[in-house]
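Student: Quick one: sequence plus predicted model below, questions after.
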Amino acid sequence: MSGKQIKLFLVDGTPGGLTTAEITNWTGHVLSASRSDLADLVKRDEAQRTGAYILLGDDEAAVGNTRCYIGEADIVADRLRYHQRDKDFWDRVVVITSKDTNLTKAHGRYLESRLILLATRAGRVTLENNTAPLVPALPEADASDMDYFVSQLQIVLPVLGVNAIRVPLPKSSSRLPTEATESPIFRLRHIKLGVDAQAQQIDGEFTVLAGSLVVASWHGIGKADSTMKA
């Protein structure tokens, strides 16, 4: 994959506050904010456009400790004001629009459907969506443009700490493994517990490989507080 230049702007100068994200030569625009900053977010021009949004909230009982709702709207700000009243779980929102304001209602619905599909496939969060809308029919050229739009979101959202649609990249069979590109395979064995696992760093994440034997739940208490967080 070629390099990407991502521009982040901290609107209030505070990490974790209102943040914009863009990729050079990409028409998309991403705006991230905490729920406490919603009043400032809905005043911005981006929030008056057609687009999609992602609501995120911490929940220890959820997959990946995160609950997530994905939606779309003609005017995103109006929908977020509604969710301020009808959904309690979220504490962070990501707004996805276009810098050239060319996204239509059909584009927004296409984007919503594709994001829900990817989030379901990734399995990193508990989705709050009760339904998975079908991908609406778009002209071939528009569908191609929106698929590219989504592919750029898969790059920029993890930079903002949002991994809901981060599907592991398939390993290319044509690429020859080299020491520079392939992580070594790590092995962990614990005969008493029946653990025999292998793991490798793939796409920037430590991934347990297929065929590994592990225990179903954590047993015992670590000597350090960091043990359970590892």
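Tutor: Cool, got the structure.
Student: use CA for all of it now, contacts and neighbours both
Tutor: Will do.
Student: What segments of the chain are helices?
Tutor: For the chain, applying DSSP state H gives helices covering 38-41, 76-86, 105-122, 140-159.
Student: can you put the ones you listed in a markdown table and add mean neighbour count and distance to Gln201?
Tutor: Formatted as a markdown table, those follow (neighbours: other C-alpha atoms under 10 Å; distance: least, C-alpha to C-alpha, whole Å):
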| stretch | mean neighbour count | distance to Gln201 |
| --- | --- | --- |
| helix 38-41 | 16 | 37 |
| helix 76-86 | 15 | 37 |
| helix 105-122 | 20 | 17 |
| helix 140-159 | 15 | 17 |
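Student: so which of these comes closest to Trp26?
Tutor: Nearest to Trp26, of all the helices of the chain, is helix 140-159, at 7.9 Å by C-alpha to C-alpha.
Student: elements contacting the closest one?
Tutor: Judged by 3 or more C-alpha pairs under 8 Å, 6 or more residues apart in numbering; DSSP states H and E, the packing partners of helix 140-159 are strand 19-23, helix 105-122.
Student: Is it possible to get CSV of the ones you listed that adds distance to Gly71?
Tutor: Putting these into CSV (distance: least, C-alpha to C-alpha, whole Å) gives the following:
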stretch, distance to Gly71
strand 19-23, 19
helix 105-122, 6
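Student: Out of these, the one nearest Val156 is which?
Tutor: Per C-alpha to C-alpha, nearest to Val156 of the helices and strands packed on helix 140-159: strand 19-23, 7.2 Å.
Student: Put this next to the first one:
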Amino acid sequence: MMTNRTLMLYFPDTDHATSLRIFQDPTSQIRGFYFTKSQLSKVETLDYANNHAVYFLFSETEESSVYIGQSVNGIKRIKSHLRDKDFWQFGILLVTDNNSFDKLSIDYLEYYFIQAFSKTQYSLENQDLRTVVPNVNMFNLSTLSSFASQIQFLLEAMGISFKPSISIEEKSQADEVFLARSPHQASIRLQDGKYILQANSLIKAPLDRTKGWSDGGNFYQRSRRRYDQFIESGKAIKVDEKSAKLIDDVEFNSPSTPAVLCSGHSQNGWLFWEGLDEKRKKGI
């Protein structure tokens, strides 16, 4: 059944309307702040931005990824991520304008959305995937579930998709399939400007020799975390100690990230997928 909802938008700085906005359902006390990294200091000066919060840091460069966190002092917590998390380009902070979120609320909401995003096309940047449900009684659970539903609507209104996988109908509309070069067993297809790594493709843990690269092991650690999260979230099942098979299609923003995932080391995605570079050069 189709339902209608209204969303209010406020722009604190019209010169930066695309990078800083406040949004709220007029029937709810939950208030959202959308901001790019460059606007972070301005958010701190806005009303209610330092309340108890759950927040989301997004990257949509080569791979769509998200970090989900909680904060008892709102936007101030996110400032620390400028030092230790540089992957994100924009963030969304959710508070209540009467500060009715308490520590239990934001703890549960962090858990809830880590589980929710683990089933989507987003890769999780969280190292702790929160597999244990917070201890919440039945009365609080009803309220917190309502909060979670409202927040999901607000995120979707800001363009964040919770779509779990690619449908059969969408597959039938896709462009041709590109196979990984031998000996790798994987394939991608192009769809709506995205690169879809297809179900049954084999993904690999990063090669041990990448631990000694000049980046101080960053490539290995990040690739290992991504590989492990695919298995822990149920998006892939282990074949052996070094490889796993995808259960569902996974969407990427460039061809190189799925190439890295399927090979275990750095790759030029245009060359890794047979015929893809030729297609690009022809401008098709």
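Tutor: All right, it came through fine. All values reported here derive from a predicted model rather than from experimental measurement.
Student: Please work out the TM-score for the two chains.
Tutor: Scored against TM-score structural alignment, normalised by the length of the first structure, the superposed chains reach a TM-score of 0.70; 193 aligned residues with a C-alpha RMSD of 3.5 Å.
Student: where's Asp145 of the first structure relative to Asn102 of the first structure, distance?
Tutor: 11 Å (C-alpha to C-alpha, to the nearest Å).
Student: you'd agree Lys7 of the first structure is up against Ala21?
Tutor: Yes - counting by C-alpha atoms under 8 Å, Lys7 of the first structure touches Ala21, with 5.6 Å between them.
Student: Pick out whichever of these two has more residues nearby.
Tutor: Ala21 (19 against 11; other C-alpha atoms under 10 Å).
Student: Not including adjacent chain positions, what is the nearest residue to the more buried one?
Tutor: Leu8 (4.6 Å; C-alpha to C-alpha, 6 or more residues apart in numbering).
Student: Can you name the residues that contact that neighbour?
Tutor: By C-alpha atoms under 8 Å, 6 or more residues apart in numbering, the residues touching Leu8 of the first structure are Thr19, Thr20, Ala21, Glu22.
Student: Counting neighbours, what do you get for the first one?
Tutor: The tally of other residues near Thr19 of the first structure (other C-alpha under 10 Å) stands at 21.
Student: That one matches what in the second structure?
Tutor: By TM-score structural alignment, Thr19 of the first structure lines up with Arg21 in the second structure.
Student: Name the nearest residue to its match, sequence neighbours excluded.
Tutor: Phe11 (4.8 Å).
Student: how many other residues sit next to that neighbour?
Tutor: 14.
Student: Does Val125 of the first structure touch Glu60 like I think?
Tutor: No - between Val125 of the first structure and Glu60 there is no contact, the gap being 11.0 Å when judged by C-alpha under 8 Å.
Student: shared neighbours of the two, anything?
Tutor: Residues touching both Val125 of the first structure and Glu60 (C-alpha under 8 Å, 6+ apart) are Thr66.
Student: Can you pick out the residue with more neighbours from these two?
Tutor: Using other C-alpha under 10 Å, the more surrounded residue of Val125 of the first structure and Glu60 is Val125, with 23 against 10.
Student: That one pairs with which position in the second structure?
Tutor: In the second structure, Val125 of the first structure lands on Tyr122 (TM-score structural alignment).
Student: before we move on, what about Leu38 of the first structure?
Tutor: Match for Leu38 of the first structure (TM-score structural alignment): Leu40.
Student: What of Tyr69 of the first structure?
Tutor: In the second structure, Tyr69 of the first structure lands on Tyr67 (TM-score structural alignment).
Student: Now do the contacts for that match.
Tutor: Phe56, Leu57, Phe58, Leu124, Glu125, Asn126.
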